[in-house]
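Asker: 3D model of this:
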Amino acid sequence: MTTIASDTPYPSARRFWLGMAAYIVPTFPIAFVWHLVLFEHRYHALGIYRADPIIPFGLASMIVQAAIFSWVFPRLFPQGRSSILKSGLLFGLAAGLLSWSFTTLAVAAKHPMASITDYVVLESAFTLAQFLIVGPLMALAHRAPEVDRTIS
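Answerer: Predicted coordinates:
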């Protein structure tokens, strides 16, 4: 039985950590500003979020997502197959669609809210913005040149 991992050379730890940073560094400020500054009044009007969000839980969620996405990226897009922009946007599309399914559709299906339409529009726009940025950054992180640590 063949697995994805056995068909792909093991990615470096450096690229893995860069991939995690490529997800967390833009996602945290984008999410914070989007949900708690720019559109705070619109989310509050929906009546689905806590008055006092638990920021460490949100950050912990992003760390888990970053680890999974950074582990998956080089297995889906091995080096040399396509340009950084192309692989980044394709990854952003796939990861964004997955994320949208559980952060937008599933939440709209399970939680009472004043307007499902408003929620879906807000979260869809957020997910699009997030992954248009994160996808190419993830590709760039996993294409970063290795550092030669040999001593001459």
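Asker: from here on, just use CA atoms for contacts and neighbour counts.
Answerer: OK.
Asker: checking residue 139 next. Helix, strand or coil?
Answerer: Under the three-state scheme (DSSP: H, G, I helix; E, B strand; the rest coil), residue 139 adopts helix.
Asker: second chain to compare with the first, below:
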Amino acid sequence: MSLAQALNRPVTARAFWLGVAAYVVPTFPIGYVWHLVIFAPVYRDLAMYRGDVIIPFGLLSMLIQGVVFSWVYPRVFAGRSAWLRNGVRYGLALAVLSWSFTTLAVAAKNVMTSVPTYMLLETGFTLVQFALVGPLIALAYRD
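Answerer: Next comes the predicted model:
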């Protein structure tokens, strides 16, 4: 399949919005519980986040990501093999991409008390998040 064919691949609105939901619905509670409940004291000790987190900004960020990730999936991964295998591969690809800008870049630019602690926490979060959402997005597009 050529790049032009992949970019023009027909996608149903239902599959697209299910893909968006497959990203946002698990990511929001996982992110909330991970960052603001379970590991809140550790993140507080890192001294890098604002005290009054703006949750609507986080949700908007997730919606934008969900739209992009759902749009990309059928153009890059769908139809290659079984949906679960595609989902695991897609989750791995998204995890590497996400990790590069939510973990590496943040650690490089932000002031924090412990870069290794931040790297460990965010790497764990990224792995949990994309181990779940990769297969769910693939399931949304399953034929």
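Asker: secondary structure element for residue 72 of structure 2?
Answerer: helix 55-76 (DSSP states H and E).
Asker: name the next helix or strand downstream of that helix, please.
Answerer: By DSSP H and E, the next helix or strand past helix 55-76 of structure 2 is helix 83-99.
Asker: run the chain-centre distance for the first helix or strand past that next one going along the chain.
Answerer: Sequence-wise, the next helix or strand downstream of helix 83-99 of structure 2 (DSSP H and E) is helix 105-109. Distance of helix 105-109 of structure 2 from the chain centroid (Cα atoms, centre = their mean, to the nearest Å) equals 18 Å.
Asker: buried sites along helix 105-109 of structure 2?
Answerer: Neighbour-count burial for helix 105-109 of structure 2 flags 106, 107 (criterion: 16 or more other Cα atoms under 10 Å).
Asker: that one vs structure 1, average offset?
Answerer: On superposition with structure 1, the mean distance recorded for helix 105-109 of structure 2 (mean Cα distance after the TM-score superposition for structure 1) is 0.3 Å.
Asker: now do the contacts for the most centrally placed residue in structure 1.
Answerer: Closest residue to the average C-alpha location of structure 1: residue 23 at 5.3 Å, with Cα atoms, centre = their mean. Going by Cα atoms under 8 Å, 6 or more residues apart in numbering, residue 23 of structure 1 touches 62, 66, 134, 137, 138.
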